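Q: sequence? don't have it. structure:
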């Protein structure tokens, strides 16, 4: 028999039993090492409570309280009682939450406790929709892409285990998390059973062939592995896009609808790019443009540019203009340019039909009441609107009154009668029409009401006979409502397919946040080259073909992509490497005199515009007695690790037959800055002593002939606008993350005179491209696209410095019309190497 408990243990056991523990559990707790701490904590709780019953806890709560007593000894009594109260009122219901509460209050011991922050840190009231959970898991998997793709299903247990420890996934019910994660893995790697069968077959074959070393595990699906694209079309020939349904493969509720669809499309692919004209497009949209236009082009189909212009409060003409310009700049021409507003009358008629069929009703519920019907902030039980059973005739009258302007905004809406018991929030009687009372840029004051995106999008897809409605994964949840509405109205139903969106490291894409940056002058307009709007990338000189190549190289899958900035920059560099001529640009000039050359000395040197592409031709470079070199290439104090010009040094000049040797230098008396370096040109024909046999300079520097140098009014050097990799995750504190050194304006730079040849050739080539597109439009009997290029087409590699383009602020002609009278403004496109700017 076990020994009889001591009186002290018996006293503690009786106390714990009063608190709600069973007799056996009370005795076990009384004998534990943490019994005194648990006793003190619960005594404090009793003293703090006005009602004895309030202090009683159920078995689960007592377990959490004991965990608190054991692990929170470093906290003050007040903070421990705060956590205990959260256990009592069931805000904290799991061990993980209690552990998070202890961790939070240890880091934030100040009182009173910030309840909102505490709740967030502990997962209090946490809820997540299926679509949000899917997006979170895909983001986590994308972040662990190397390991996930390498191991496939074999690594599922490890990855899902780590996933359960990550915020906010740690608060998801384990079975829900496991099920959603398995769905993502199935999408990426095929079914788990197929994986097991394939792995077993591989193992059997390896055993049979005695080559076990070659059976290292299952192959990852091509949908999960970004493939290197030899051409932009590769992303349509393989991976996720290659597995989409064929035209006619989307099932219909009414089979006749498919027959009508195929008769109209003649079996061709039809897609659409449907931006809202309420802001400027950004780098993420380049993927949507490439996917929708490229997929249609690859299959010899057509892609619409459809403006989703159903919110006149936020739409401006400049957005319409720039969206079309961006599409054309990226190399695509819309099949047709359409607007959701083209269909306002038809959409209204279908809304009336939806009411008549009993699938919609008018409602004067407030936003707060609608939220409460959907479970409210606490995600409680859902219930129907009081208006859901309203007679059809009444809804028809009130909807007509909405159109006639008899209601103010917020007084009446039209809601779809869907399925309030569904787990999908897009089926909770979402709004189809609302009163705005604002004039529309195309329809004027004809309409006081406007359809919502959820009502408009699928029906416009249907009107335009879209075969593939391609969108990003945040719309996965909306697919149910999309299909429900088409079926309810018995119209042709396109198939929506979702791919992972593109997010670039260090880039802000929120329209609200971008607007604040522009309006409050943190940047110099929407086309500030530090931004990642498409107009900004265009102004920075990023070639549109490089953007398409970047998207193609990433591949298209259902996983979202947070791509490292250096990967984007490397794609741009790779494109520029073989497509831009090379010139000498001196950013911060120092005058150099070759004292042993005559004052009128001039030598013409021939050099290729690109050493690896003879088709670019050659240029004649003047070499004279007076030169300029970059201040970075001279150091008044020599050192062993510096191989450029310095006292006692001999260096080579790019493309010059003989090296030069330092003689002396001069400085500014006021600042001490070096202003002039005197050198000797090492040419035996000038009577100089020959250099040692086989002598080769250790350093080579670039230069420009001073008498022939072309002045650069400004050279604009750009660094990352934000210091962190994901400024969008900082909420409204993203402004605190701005890099104060993101823009450096260098004045006084010079470039060699061949820049004018590059300017003329580049602008001429751009005009040729426009003519080719106009000729193509004539052959196809379509609208001829105008030129969408500017001076940014003038791009060159500044030897040993970076890639640059001309900014639109440049002036290429003087008052007499002479080109050489220009004032150049240069924009940095990209550095020659990823770490060039960091080193500086």
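A: That came through, no problem. What you are looking at is a predicted structure, and each value in this text was computed from that prediction instead of being measured.
Q: contacts and neighbour counts: CA atoms only from here.
A: OK.
Q: List the buried residues for the top helix by length along the chain?
A: Once the chain is assigned using DSSP state H, the helix that runs over the most residues is helix 755-780. Residues 755-756, 758-759, 762-763, 766, 770-771, 773-774 are the ones in helix 755-780 that count as buried (16 or more other Cα atoms under 10 Å).
Q: For residue 802, state which of the residues you listed is nearest.
A: Compare each of these with residue 802 using Cα to Cα and the shortest gap goes to residue 755, at 15.1 Å.
Q: Residue 607: what secondary structure?
A: Here residue 607 is strand, with the state taken from DSSP: H, G, I helix; E, B strand; the rest coil.
Q: Next, the contact list for it, please.
A: 618-621, 655 (Cα atoms under 8 Å, 6 or more residues apart in numbering).
Q: ok, structure two:
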């Protein structure tokens, strides 16, 4: 038996003796790649050998599997040292049975390990507080949608969250609600339709000056709002939220909430021409869906401030937000755009190719969602950025993949 065959066999035997004598091929592959990551590049060549070894091993009685493992890799029979697991930090102002959280992915591509950390924490907090978890597909950028994600995302996150998603909603099915709230803000004098050139508006904003559109009467604003649907072309008008022009952060000053977009949407076709931008839709949805707490990346700190303007305008209570710092997975490519191109040129089979860091691939490799949950708990809530080498990430998953 050559070295590679022996290497494969020890993991097949170890996995088989744990699970009634039948090795899980995905788990065996995961162990092999964790120990020898260089085999990722040769996986297509090695897979027939892995399958053959697993088929041989499953024919052995469990006692024979253990006996052989004792001879070739006795270290795998040693009990692992039990490490005390980290606990979740308490959520601010949270009560058991009253917590509502949401997962808010965009169907612009598949879900990778970075998304998985945030979504795992949301799921774990809902379990901890006996709360409700909502999956909200944020698909208000028609030109960026990757249609297969409409099916894949609920599947991937359903697996990650152990089937505990209480409700799934799609933002593109809620356009009329966003229009209603936008019109109310116009009537209240809290929003206005701006037809200024983007560069002109930016220059005025930097100087903390109002654009000419800001002070127009409400009647004129209503007429302009109507014209966004039947008159203006893309780029000619946006709906802006009135904020403090003296805000020290220029990005907070009269930020855009709705814009014109004529791209055909895969779900609604060409029915809608006016689309909400992320901060407006998120604020409306979080309120309407009763979201009490969120977990999100710290890159959303400014977005929370923008959304607060909507809560203040309507007199709503904002959710409690918890943040995590950026996680740099060293040596792992998580760019959906780059991976999509690689799949199209045949470098990878699909998004569940086990060489990829996407949830579908981890699932296919035999990892259990609980292994990812424990990694997410290790990362935890906090603003500090972290760097996680690829080897450490997969070792963590392997250690918890029981």
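A: Right, received. Where do you want to start? Source: prediction; values computed, not measured.
Q: TM-score, when you put one on top of the other?
A: The pair, once superposed, lands on a TM-score of 0.73 when counted by TM-score structural alignment, normalised by the length of structure 2; 320 aligned residues with a Cα RMSD of 2.3 Å.
Q: In structure 2, which residue range corresponds to the longest helix of structure 1?
A: Aligning helix 755-780 of structure 1 against structure 2 (TM-score structural alignment) gives no matching residues.
Q: Please tabulate the contacts of residue 607 of structure 1 in CSV and include secondary structure as additional columns.
A: Written out in CSV, the entries for the contacts of residue 607 of structure 1 read as follows (three-state DSSP):
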residue, secondary structure
618, strand
619, strand
620, strand
621, strand
655, coil
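Q: Which one (most neighbours) among those?
A: Highest neighbour count within the contacts of residue 607 of structure 1: residue 621, with 20 neighbours (other Cα atoms under 10 Å).
Q: Just give the number of residues close to the residue lying closest to that residue once chain neighbours are set aside.
A: Distances taken as Cα to Cα, 6 or more residues apart in numbering put residue 605 closest to residue 621 of structure 1, at 4.9 Å, once the chain neighbours are dropped. Neighbouring residues of residue 605 of structure 1 were enumerated by other Cα under 10 Å; the total is 14.
Q: Contact partners for the aligned partner of residue 213 of structure 2 in structure 1?
A: In structure 1, the position corresponding to residue 213 of structure 2 is occupied by residue 387, as judged by TM-score structural alignment. Shown in contact with residue 387 of structure 1 (Cα under 8 Å, 6+ apart): 361-363.
Q: measure the residue nearest to residue 621 of structure 1 to residue 592 of structure 1 for me?
A: In this structure, residue 605 of structure 1 lies at 18 Å from residue 592 of structure 1, with Cα to Cα, to the nearest Å as the measure.
Q: Residue 512 of structure 1 too?
A: Counting by Cα to Cα, the gap between residue 512 of structure 1 and residue 592 of structure 1 amounts to 51 Å.
Q: Could you check which of these two has the larger neighbour count?
A: Per other Cα under 10 Å, whichever of residue 512 of structure 1 and residue 592 has more neighbours is residue 592, with 22 against 10.
Q: give me the element the most centrally placed residue in structure 2 is part of.
A: Centrality entry for structure 2: nearest residue to the mean C-alpha point is residue 115, 3.3 Å, by Cα atoms, centre = their mean. Element membership for residue 115 of structure 2, per DSSP states H and E: helix 113-128.
Q: Excluding chain neighbours, what is closest to residue 39 of structure 1?
A: Nearest residue to residue 39 of structure 1 in three dimensions, chain neighbours excluded: residue 12, at 7.2 Å (Cα to Cα, 6+ apart).
Q: tell me which element the one you found falls in.
A: With DSSP H and E as the criterion, residue 12 of structure 1 is inside helix 7-19.
Q: cool, residue 744 of structure 1 as well?
A: When secondary structure is defined by DSSP H and E, residue 744 of structure 1 falls within strand 743-746.
Q: What range does that strand cover in structure 2?
A: Matched against structure 2 by TM-score structural alignment, strand 743-746 of structure 1 finds no partner residues.
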